[in-house]
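In: Provided below are the primary sequence and the corresponding predicted coordinates.
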Amino acid sequence: MSDYPPQSPPPPAAGTPQPPLSDADAQQWAGLSHLLGGILGFLAPLVIWLVYKDRSGYVAAESKRALNFQLLVTVGYVVSYVLMIVLIGYLTWLALWVLSIYFGYTNFQAVNQRRATTYPVDVQIIK
């Protein structure tokens, strides 16, 4: 016989494409991108967008909208930290935090009620 050990089977093919999300799953992840964005900042919508952007156009659009708003809020937080030197930064930071949670929750409700989501400022940082 042969002195060589038996060969192992070839490794599985690199990542197979994931199936599209069902309507219920798409609605759930779209809503969570808004709600978690209001709580956790830009990281939650960023992760949801990166994971589900190829599986649902609806989730991609909604998470991108939440991500753009949360990135704008993050810029506001940075400005607030600078303004904390003159104490007004504490008020602007608190106002941004409350508005972020408020708009995250209202847009979460809008997604669950199948209405259009809106933010007061719609800057397209991520296109």
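Out: That came through, no problem.

In: okay, CA-based contacts and neighbour counts for the rest of this
Out: Noted.

In: Does anything pack onto the longest helix anywhere in the chain? Which helices or strands?
Out: Across the chain, the longest stretch assigned as helix under DSSP state H is helix 57-83. Identification of packing neighbours for helix 57-83 by 3 or more Cα pairs under 8 Å, 6 or more residues apart in numbering; DSSP states H and E yields helix 23-40, helix 43-52, helix 88-112.

In: Against that first model, consider the following:
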Amino acid sequence: MTHPIPNPYGQSLTPTGEERTWAILGHLAAIIAAVISAGWLSFVGPLVIWAIYKDRSAFVRRAAAGSFNFNLAVWAAIIVGWIMFFTVLLIPLAIIVWIVAVVAGLWFHIRAAMAANRGESFRYPWSIPVLH
């Protein structure tokens, strides 16, 4: 009979149903917050979940931190788009950057939530590592 190896937080390596639910919310909170705040507060949802679960569950902490860090990269792309927009000549490129940032944000957050539902960790393709 095999026993699960405990992680540093004293839990088994297989996430529980509650951990999977909060990890899913950690990924989707960015989309939900973006819709509610017209995009301005998309980082708040993952940050709140990370703050609550950082010492309770490594699985939820990693999910929320990954979502937050990826959101920072999306925000950086959107800010670069605004800078391009104000140069006037780069307006078409700014629109492309915005579309790519929004579509990538939706796509990867949804894929990450689906992975969390299966109990798997998801690694975002790019991020600005602030939370761990």
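Out: Here it is on my side, so go on. Computed from a predicted structure; not experimentally measured.

In: Can you tell me which of the helices and strands packed on helix 57-83 of the first structure is most buried?
Out: Most buried of these, by mean neighbour count (mean count of other Cα atoms under 10 Å): helix 23-40, with a mean of 22.

In: Just the residues contacting that one, thanks.
Out: 43-45, 48, 56, 58-60, 62-63, 66-67, 70, 100-105, 107-109, 111-112 (Cα atoms under 8 Å, 6 or more residues apart in numbering).

In: ok, now stretch 97-105 of the first structure?
Out: So stretch 97-105 of the first structure is contacted by 34-39, 66, 70, 73, 119 (Cα under 8 Å, 6+ apart).

In: ditto for stretch 69-88 of the second structure
Out: If you take Cα under 8 Å, 6+ apart as the criterion, stretch 69-88 of the second structure is touched by 30, 42-43, 90-95, 97-98, 101-102, 105, 124, 126-131.

In: quick one: the residue nearest the centre of the second structure from Val103 of the second structure, how far?
Out: What sits nearest the mean C-alpha location of the second structure, by Cα atoms, centre = their mean, is Ser67, with 1.3 Å. Noted for Ser67 of the second structure: a distance of 15 Å to Val103 of the second structure, by Cα to Cα, to the nearest Å.

In: Spatially, what comes nearest to Thr117 of the first structure if we skip its sequence neighbours?
Out: Nearest residue to Thr117 of the first structure, sequence neighbours excluded (Cα to Cα, 6 or more residues apart in numbering): Asn107, at 5.3 Å.

In: what residues are up against the counterpart of the one you found in the second structure?
Out: When the second structure is aligned by TM-score structural alignment, Asn107 of the first structure is paired with Ala112. Contacts for Ala112 of the second structure (Cα under 8 Å, 6+ apart) come out as 24, 27, 121-124.

In: Need those in CSV (columns: distance to Val35 of the second structure).
Out: Putting the contacts of Ala112 of the second structure into CSV (distance: Cα to Cα, whole Å) gives the following:
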residue, distance to Val35 of the second structure
Ile24, 17
His27, 14
Ser121, 25
Phe122, 23
Arg123, 23
Tyr124, 21
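
In: List just the nearest of those to Pro15 of the second structure.
Out: Ser121 (10.0 Å; Cα to Cα).

In: which residue packs closest to that closest one, ignoring adjacent ones?
Out: Ala115 (6.5 Å).

In: For that neighbour, give its distance to Phe86 of the second structure.
Out: As judged by Cα to Cα, Ala115 of the second structure and Phe86 of the second structure stand 38 Å apart.

In: same check, this time on Glu120 of the second structure
Out: Taking Cα to Cα, one finds Glu120 of the second structure at 41 Å from Phe86 of the second structure.

In: Who has more neighbours out of the two?
Out: Per other Cα atoms under 10 Å, whichever of Glu120 of the second structure and Phe86 has more neighbours is Glu120, with 17 against 11.

In: The more buried one: what secondary structure?
Out: coil (DSSP: H, G, I helix; E, B strand; the rest coil).
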